[in-house]
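> Need a 3D model of the sequence below.
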Amino acid sequence: MMTNSKKQSCNGNRISGFFATSLTLMIAMAPCLNSVIGAELKVDDLFRSDHLLEIQIKMLPSDWSKLRKESDRGNGGFGRIFGGSPSSGNRFNLYKADITIDGNTISSVGVRTKGFIGSLNPERPSLKVKFDEYLDQSPVAGLDRLTLNNNVQDESLASQYLTYKLFNKAGIPAPRVSYAKVTVNGEYLGVYTHVESVRAPFIKRHFGDYSGEFYEGTIADFYPKAVENIEAKNKHTKKDRTQAKKLAQILETKESFNLAKVEKYVNVDQFIKFWAMESLLGFWDGYTNNQNNYYAYASPKDDMRFHFMPWGADGAFTESRGPFSRFRGDGNEPKAVYSQSMLANRLFQLDGIPNRYKAALEGILMDVWNEEEIKDDVKRIHALTRNHLHPRQDRIDQGISRLIAFVEDRRSSIESELQDWPVQVQNGPRIPRYSVEIGKLKGWFDTAWKSERLWDVTGLGKAELELTLNGEQVTFSSLGVLGQPEESRRWFGGRGRGRSEQTRKLNPTITFQGVSEDKSQQVEITLTINGKDFESGKKNVPFQGSLTVLNADEDENEFGFSRFMSMKALDGAFKLSEAEMNEGGTVAGTLKMNINESRGGFNFGEGRSRGLRR
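Here you go, the predicted structure:
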């Protein structure tokens, strides 16, 4: 059951007065009497490396069905890629459930799916469990939630554990990790990685405080036009982004960059070690290579300077620079230094920083990176989990083989670059993606619902649209519109391992296709609506919208990289006067929207330079 009801306190209900009866006390405490059943749970026991947790979750079957179908495609998660703003609300809904951990039951917790693009999975979703969503309870001292990752992208089951262990060994705050057998409503989902959530308990444990600016970066970086896209993680930060904005101003250009100024806002020694660890571990999807999967905390106990922490490490221990690396020509990038992010790239251009980086990396190779210890951990993890895998986790042997090969080769490949130092890196950072309004769209439509998706809707329905792009009005020689299910698509060419064979209920869409009056451009507009919001007479319908403009001679059925990246995001007002999802039913409404284009992102062509030797 999804609800926004007020929390019931279970941490000390009080009944005053000498004459309070036992019955009154029982009534007052009833919601909390069974919130935790069993022996006391201790946080250290939940992160034992030699123990496989047994986790069982029970929730309404209808809620479980809804949870596993949620994705970023309809809730604004892709907005930051195509030029729209990230979703202003919650990306995923929380549902009420009971959870049992090694025989200890905690009732009325909140459960939701988690992930972004590659890790979202309807059959075996990654899960967040929030203990105090419905009851004011703290069943595990020092832990307020669980993060259970499905390992869809971590086929070895070892990448996350090893990455965070090595970061901690290097003195960089990183989550603790264990493993769990996860069952929901009697359905076994396999072995999940249980990762400590980077929230208030974690920050307080490592920094002794939680009042500083605290951010999570997801395809976002410290750049004036994009700094608002870095997610604020506590109440203070939502009100005050002063430190982040000042750092972004310093990083904006080479001319504005100054090491003395940066050191007022960043603990540079800590960052260099963090940076060297990401590069050594082949963590392509982290901050320094992909402006992704990181936390930054401005510690009041360190003059409000930012400290960086890793997250989302299921893609470490790989030679690849990510799914778009071939478009950037990353084959010639050094292995020893990742340098796509604003801070990493700007720093490496400075006098003295390459040598400080080299010293940090050499220290890590000497004191942290131990091939035999790493391989022993992999063997132990395999022995612990191999008899409990889900049928979809059948590539563990291949995953382990790739990871071991990486570990055995990494030292020599890094040391060969250290012998010819400094290496060449991009002349400039990848400017993070930000949104610019480039046009307006308004009009009306009246069409029918088609249950089978059509690729060509030309000539269908009736519509009038006024479209302005970059100050010029686009008029149509032909325009079609149709109500139909959204396109079922796997993003970025994933192999589909661990993905569900079940049919996911597709959300309704309104699809427009038109040709400009001079026949030079094809325009496609797609409005995706959550099924629960597709109602006749509904005003202010939430939607996810995109607009694509192609040259008329391009293949209209091709969904290549250029078309993917040319999408514009839509936001504004959308009303449905008729919304019938039966075959041939009427679908009609009006729209008035802004068109936003994404700028920055994907660094495709800057030259290279060596870091300064001095």
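> rest of the way, CA atoms for contacts and neighbours
Will do.
> which stretch of helix or strand covers residue 113?
Taking DSSP states H and E as the criterion, residue 113 maps to strand 104-114.
> buried sites along the following helix or strand past that strand?
Once strand 104-114 ends, the next helix or strand along the chain (criterion: DSSP H and E) is strand 126-130. Neighbour counts over strand 126-130 (16 or more other CA atoms under 10 Å) mark 126, 127, 128, 129, 130 as buried.
> tilt between strand 126-130 and strand 104-114?
Orientation note: strand 126-130 sits at an angle of 130 degrees relative to strand 104-114 (axes from the mean of the first three to the mean of the last three CA atoms, to 10 degrees).
> Please give the structure of this sequence too, so both can be compared:
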Amino acid sequence: MVRQHTTTLVRAGSTLSAMALALTLGASACGSDPAQPPSGTPDASSGGGPSGDGGGPNVPDPDPSDALFDPDHVIEVGITMAPEDWDTLRRQSRDVAELFGEGCMDGPRESPYGQFPASVTVDGTTLEMSAVRKKGFLGSASMSKPSLKVSFDKYVDGREHAGLEGLTLNNARQDPSLIKTCLAFKVFRDAGLPASRCNFAHVTVNGEDLGIYAHVEPVGKRLLARHFTDADGDLYEGQISDFRDGWTATYEKKTNEDDPDRSELDAVAAALLASDAELDAALGAVLDIEAFRRYWATEALIAAWDGYAANANNHLVYLDLASGKMSFLPWGPDVSFDPVDTLGPPGRPQSVSANGAIASRLYQTPELRAAYAEAMKDLLETAWKEDALLLEIERMEELLSPYVREDAEAVRVATDAIRGFVTGRRATITAEIAPTPPEWMFPAHATVCMTTLGTMTGTFSTTWGSLAQMDPFASGTGTLDVAIPADDPQSAEIVGAAAGQEGSEPGLDGRAQLSMVGSFPDGTVRALVFYVDAEVFNDGGEGPYDWQSAFGVAIDYTESEPVLTGIFAGGKIHFDKASREPGAPVTGSFEATVLGDAPF
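Below is the predicted model of the structure:
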């Protein structure tokens, strides 16, 4: 019985851990401070942009920042800082229990990232006394290649470089092609929607080559002035945020922070309570509803799984004071252009995502579902130009080729997959929406907050490469003690362990995987899967379950189909011995607080 379940441990572990990532990626992904430099003043750095990027009456043209967003230019960014500061910066991380434990939706998630002084050189110009900090939520978190926010004016008041107060550098950790972020922003702009400019940066820190980053324009007053009549309205960032009961408090105000008024959010939420007959008018009074339909359709068209419509994540909303209406802007679209939506609910249509409250309410109303389909058709006719997109992909690929020689094959494979997506997307979408758009049968999550189920502790002893045997008992052993619930502790009677290279989910590639399984006296069969960063997976290494050091899930194998029962928050994993040499011993211990009851 035990072996019957464990023969599929590794594959199912990978699949189920992807389900856990559904709540966190990218929440992905780019996260944190799109609108402001670290000093906390409203950003005025975003420039007028190149032709075709929209225009506003309050922004001069040309803009001094155009050169740093030249799509054909890879900017060179060299950062020099105290080695101990860099080590502290890259190890800073978010508390998973705080993000997803009880009360997680009481307000915006506070940033754990500190500022550090640095000398920053941009294309040969050095700006001493700049500031650097880490950025990102969970999916993009990395110790070896952290996303970075650079401020030129933190310590030198009012300083700019080429019209910018700083740089936003996203690490593309979830994107082996490196081009998805900039390509996604281009599609939003081609659709006539407000979106950041984006090009690439080659980044070094203290002489260490960190590779290619996406250099993203922050959403600030100049960008807003290009697209809205009034740039002085309220801007909010949404990370696991929505316009439904209990969710609006997580929106983080990015401009006018001293004004506590958030009534515009409540007005949108209230409009969603209108009857079907009155919904369009009620919502249209507080939301630019036609622009939203186009934004929503664009997210679905590029498979922006970790955005608003699909995951209530990675988006911005702005109140244009002139119209009195809210509008959506994209943010963190690096989980896009995937041929198969592996992280969405099984069987979901490709032509629509409707987990976000606005998208869900509109799509469940028949007349308004038809309006969405028309918006998608118009998008395909006016903005989705395959030949132009393929040329843009080729341009980006050639531009980056000198920087990715060591990873050229992985980049090529990932880029070819995007080409395939672009080539086949029109047929996929058209087949689904004609003659009528598909049903959306997936209810939105009531909450993302989890409860504490109990604890797990144990030890493991196995060898590297044993994961390929698909049977942990064949090459490993250990102990596994479970207190779920806390007043019902049990020790596994039989324990197996295996380790190796596994995991193809975005954000997990390249990590070591450790899998354990145990059979308990009450007849349950539990499995654990750990994904461990290279800096932790070594002799004497240890790290918390913060999604960058280690990521752990608990799985129930008692029935024929495995069920993901929890994720690991408090505690840590420790390795006495760990090496990627074939047959090398992998030994150590772990302790964990298990969070569960999440809407996986």
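> And the strand holding residue 113 of the first structure, what does it pack against?
Other elements packing on strand 104-114 of the first structure under the criterion 3 or more CA pairs under 8 Å, 6 or more residues apart in numbering; DSSP states H and E are strand 36-37, helix 61-69, strand 95-101, strand 126-130.
> In the second structure, spot the strand with the most residues.
If you go by DSSP state E, the second structure has its longest strand at strand 563-577.
> How far does that one sit from its chain's centre?
Averaging C-alpha positions (CA atoms, centre = their mean, to the nearest Å) puts strand 563-577 of the second structure 21 Å from its chain's average.
> For it, which helices and strands make contact with it?
Helices and strands touching strand 563-577 of the second structure, as assessed by 3+ CA pairs under 8 Å, 6+ apart, comprise helix 9-21, helix 96-100, strand 542-544, strand 550-556, strand 585-596.
> let's go with 7 Å and repeat that
Here strand 563-577 of the second structure is seen to pack against helix 96-100, strand 542-544, strand 550-556, strand 585-596 when contacts are counted using 3 or more CA pairs under 7 Å, 6 or more residues apart in numbering; DSSP states H and E.
> Next, format these as CSV and append distance to residue 357 of the second structure and mean neighbour count.
Conversion of those to CSV gives the following (distance: least, CA to CA, whole Å; neighbours: other CA atoms under 10 Å):
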stretch, distance to residue 357 of the second structure, mean neighbour count
helix 96-100, 20, 21
strand 542-544, 34, 23
strand 550-556, 28, 24
strand 585-596, 24, 22
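> Of these, which is nearest residue 317 of the second structure?
Nearest of these to residue 317 of the second structure, taken as CA to CA: helix 96-100 at 21.3 Å.
> neighbouring contacts of that closest one?
104, 109, 448, 449, 450, 546, 569, 570 (CA atoms under 7 Å, 6 or more residues apart in numbering).
> Ok, stretch 105-116 of the second structure next?
By CA under 7 Å, 6+ apart, the surrounding residues in contact with stretch 105-116 of the second structure are 85, 92-94, 99, 131-134, 246-247, 249-252.
> Give me the buried entries from the residues you listed.
Applying a neighbour-count criterion of 16+ other CA under 10 Å, the buried members of the contacts of stretch 105-116 of the second structure are 85, 92-94, 99, 131-134, 247, 249-252.
> Grab the two from these that are most spread out in space.
Farthest pair in these (CA to CA) is 85 and 247. Separation: 35.7 Å.
> that older thread, just put the helices and strands packed on strand 104-114 of the first structure in TSV and tack on distance to residue 153 of the first structure.
Written out in TSV, the entries for these read as follows (distance: least, CA to CA, whole Å):
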stretch	distance to residue 153 of the first structure
strand 36-37	33
helix 61-69	17
strand 95-101	25
strand 126-130	11
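> Okay, and the nearest residue to residue 552 of the second structure once chain neighbours are set aside sits in which element?
Leaving aside its sequence neighbours, residue 552 of the second structure sits nearest to residue 530 (CA to CA, 6 or more residues apart in numbering; 4.4 Å). Counting by DSSP H and E, the element that carries residue 530 of the second structure is strand 525-532.
> tell me what that strand is packed against?
With contacts defined as 3+ CA pairs under 7 Å, 6+ apart, the packing partners of strand 525-532 of the second structure are strand 512-519, strand 550-556.
> Run through the neighbouring helices and strands of the shortest one.
Looking back up the chat, that one is strand 550-556 of the second structure. If contacts are counted by 3+ CA pairs under 7 Å, 6+ apart, strand 550-556 of the second structure sits against strand 525-532, strand 563-577.
> No further questions, thank you.
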